[in-house]
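1. Fold the following for me, if possible:
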Amino acid sequence: MVIKIMRILIVEDDQILSHHLKSQLSELGHQVQCAGTAEEGLFFAQNYPNDIAVVDIGLPDRDGISLIKDMRKKGLRLPVLILTARANWQDKVTGLEAGADDYLVKPFQKEEMVARLSALVRRSAGFVKPEMSAGDIRVDLLAKQVFVGETLLELTAFEYDLLEYLMRHSRQVVSKQRLLDVLYEDQEGDPNTIEVMISRLRKKFMSAGQDNPISTIRGQGYIFELQAQ
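-> I've put the predicted structure just below:
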């Protein structure tokens, strides 16, 4: 069962493998972006909101280890899963020491990859259970439901995705453009849509007896004020 919709960056120069991974992960509802070189992967990692990166060690312009080191030097904290055809322990240790979080040896099963990705994303956000909470607000990540106390909030799919992202980045200012990227991926989105959804979320929280947890930071974006855990 898919725990959450993940935004996955795949850095893999094997076009057939990259295509299969994108197709398989997209069928499960995940948002997948593919890069064929280390430089392209670094660009996507820096400029798009990804939850996790899958990096092949053998890339045409430079190896994936140096890419991971660059990502960490630039302050990119998203978890990284290494794909490698090398099964010896020295290569695995080298990858982990470079800043990767886990590795998968080719060939692998799709189910194993999905399980590894889901676990890494939950762990990186500080959530080891399939739910998170903030005060009286509880999010069931499996059912994609939000409760205030015992009251179930009736949310649209976009409202849920927006709230989950804000809670995963609680007490951090998230720009409107980043939220647009989260909801629409590569498509063009109307910034007014974000304002409308934030307004609806606030009203639904207040109707359930919850003080508004989402603040607007003028000129910067939005912040979920409560600490999620």
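
2. contacts, neighbours, all on C-alpha from now
-> Will do.

3. Beyond the longest helix along the chain, next helix or strand please.
-> Looking across the chain with DSSP state H, the single longest helix is helix 191-207. Per DSSP states H and E, the first helix or strand lying C-terminal to helix 191-207 is strand 214-217.

4. Determine the set of other helices and strands touching that next one.
-> Here strand 214-217 touches strand 221-224, going by 3 or more Cα pairs under 8 Å, 6 or more residues apart in numbering; DSSP states H and E.

5. Show me what the strand it packs on is packed against.
-> Counting contacts by 3+ Cα pairs under 8 Å, 6+ apart, strand 221-224 is packed against helix 157-168, strand 214-217.

6. Could you say which one of these comes nearest to L96?
-> helix 157-168 (24.5 Å; Cα to Cα).

7. coming back round to it: comparing the helices and strands packed on strand 221-224, which comes out most buried?
-> Comparing the helices and strands packed on strand 221-224 by mean neighbour count (mean count of other Cα atoms under 10 Å), helix 157-168 ranks first with a mean of 18.

8. That one versus helix 191-207: what angle between them?
-> Interaxial angle, helix 157-168 versus helix 191-207 (axes from the mean of the first three to the mean of the last three Cα atoms, to 10 degrees): 80 degrees.

9. Helices of the chain, residue ranges please.
-> Here the chain has its helices, by DSSP H, at 15-27, 38-47, 64-73, 89-98, 110-124, 157-168, 176-184, 191-207.

10. Generate JSON lines for the ones you listed, with distance to I82 as supplementary columns.
-> JSON lines is the format used below for the helices of the chain (distance: least, Cα to Cα, whole Å):
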{"stretch": "helix 15-27", "distance to I82": "14"}
{"stretch": "helix 38-47", "distance to I82": "13"}
{"stretch": "helix 64-73", "distance to I82": "8"}
{"stretch": "helix 89-98", "distance to I82": "7"}
{"stretch": "helix 110-124", "distance to I82": "11"}
{"stretch": "helix 157-168", "distance to I82": "24"}
{"stretch": "helix 176-184", "distance to I82": "24"}
{"stretch": "helix 191-207", "distance to I82": "34"}
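
11. Let's see this one next, to set against the first:
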Amino acid sequence: MVENKPAVVVLDYGSGNLRSAVRAMERAGAEVTLTSDPDDAMAADGLLVPGVGAFEACMRGLRAIRGERIIARRLSGGRPVLGICVGMQILFERGIEHGVETEGCGEWPGRVERLQAPIVPHMGWNTVEPPAGTRLFAGIEEERFYFVHSYGVRDWVLETNDRTPDSHRPLVTWAEHGGDRFVAAVENGPLWATQFHPEKSGDAGAQLLRNWVSSLVQ
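-> Predicted structure coming up:
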């Protein structure tokens, strides 16, 4: 556990079982507040953006509290944000569900679309493929994590070049379900996110959240 507890806000925009996210962050060593207040969200050491359900519904709820502006303002100041499940998906440019296309936060290019697998939803425990240099998966690179989703980002389109500083090179973790590969997590400067649910992933998920909380005090 971290000696000096960092302050984490779990952003309340009406999405999902927020109490489980709060409890998981408290167990990870954070001082947690559940709120939609923009001043509190901006002042916190870390901002957790949860999300379950449909992309369009989550974006509607997020926009109702101007959550996309809170996320953008934090990131422009280099202040950490962690997205979970649909809270990761809405960070991309757009989502397409049942023929409906919805604009996302646009922090990363790319689209969220239905998985091309024989069995959907993808529900259960799955290994992931973290890249070298990961901090989010430090010590848990070989573990399994719990997924519940029918949609994901199947192509990573953010380009870098040889002159891009290492600190600005996104670290993308992949997973596979039914022969279809999708983005399972991203570490990109102050913006980290997971498609799976760390709060439902047992000891491995708890360690992942501790890794993030520990990064807030460095």
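
12. Superposed, what's their TM-score?
-> For these two chains in superposition, a TM-score of 0.40 is obtained (TM-score structural alignment, normalised by the length of structure 2); 117 aligned residues with a Cα RMSD of 3.9 Å.

13. on that earlier part again, including distance to S199 of structure 1, could the helices and strands packed on strand 221-224 of structure 1 go into CSV?
-> Shown next, in CSV, are these (distance: least, Cα to Cα, whole Å):
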stretch, distance to S199 of structure 1
helix 157-168, 10
strand 214-217, 9
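
14. Q33 of structure 1: which of those is closest?
-> Closest to Q33 of structure 1 of those, according to Cα to Cα: helix 157-168, at 18.1 Å.

15. ok, for F147 of structure 1, nearest residue in space, not its chain neighbours?
-> Nearest non-adjacent residue to F147 of structure 1, counting by Cα to Cα, 6 or more residues apart in numbering: R138, 5.1 Å away.

16. what does M42 of structure 2 give?
-> The shortest distance from M42 of structure 2 to any non-neighbouring residue, by Cα to Cα, 6+ apart, is to R74 (6.3 Å).

17. Can you name the helix or strand that the one you found falls in?
-> R74 of structure 2 belongs to helix 67-76, assigned by DSSP H and E.

18. Would you mark the buried spots in that helix?
-> Within helix 67-76 of structure 2, the residues scored as buried using 16 or more other Cα atoms under 10 Å are G67, E68, I70, I71, A72, R74, L75.

19. so what's the residue nearest to F158 of structure 1 when sequence neighbours are not counted up against?
-> Among residues not flanking F158 of structure 1 along the chain, L183 sits closest, at 6.8 Å (Cα to Cα, 6+ apart). For L183 of structure 1, the contact set (Cα atoms under 8 Å, 6 or more residues apart in numbering) comprises F158, D161, L162.

20. Give the buried residues for the helix ranked longest in structure 2.
-> Counting by DSSP H, the longest helix found in structure 2 is helix 202-215. For helix 202-215 of structure 2, a neighbour-count test (16+ other Cα under 10 Å) marks A204, G205, A206, Q207, L208, L209, R210, N211, W212, V213, S214, S215 as buried.

21. mind putting these in CSV, distance to N188 of structure 2 included?
-> As requested, the buried residues of helix 202-215 of structure 2 are exported to CSV (distance: Cα to Cα, whole Å):
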residue, distance to N188 of structure 2
A204, 21
G205, 19
A206, 21
Q207, 19
L208, 16
L209, 16
R210, 18
N211, 15
W212, 13
V213, 16
S214, 16
S215, 13
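
22. Run a quick neighbour tally on S207 of structure 1.
-> When neighbours are defined as other Cα atoms under 10 Å, S207 of structure 1 has 11 of them.

23. And it, how far from L152 of structure 1?
-> Counting by Cα to Cα, to the nearest Å, the separation of S207 of structure 1 from L152 of structure 1 is 11 Å.

24. Repeat that for N47 of structure 1.
-> Computed as Cα to Cα, the N47 of structure 1 to L152 of structure 1 distance reads 35 Å.

25. which one of those two has more residues nearby?
-> L152 (14 against 9).

26. The more buried one reaches V139, doesn't it?
-> No. Counting by Cα atoms under 8 Å, L152 of structure 1 sits too far from V139 to count as a contact (9.9 Å).

27. what residues do those two have in common as contacts?
-> With contacts defined as Cα under 8 Å, 6+ apart, the residues shared by L152 of structure 1 and V139 are Q145, V146.

28. Tell me if I'm right that L104 of structure 1 and L83 touch.
-> Yes. In this structure, L104 of structure 1 is within contact of L83 by Cα under 8 Å, at 5.1 Å.

29. which of these two has more neighbours?
-> A direct count of neighbours by other Cα under 10 Å for L104 of structure 1 and L83 places L83 higher, at 25 against 20.
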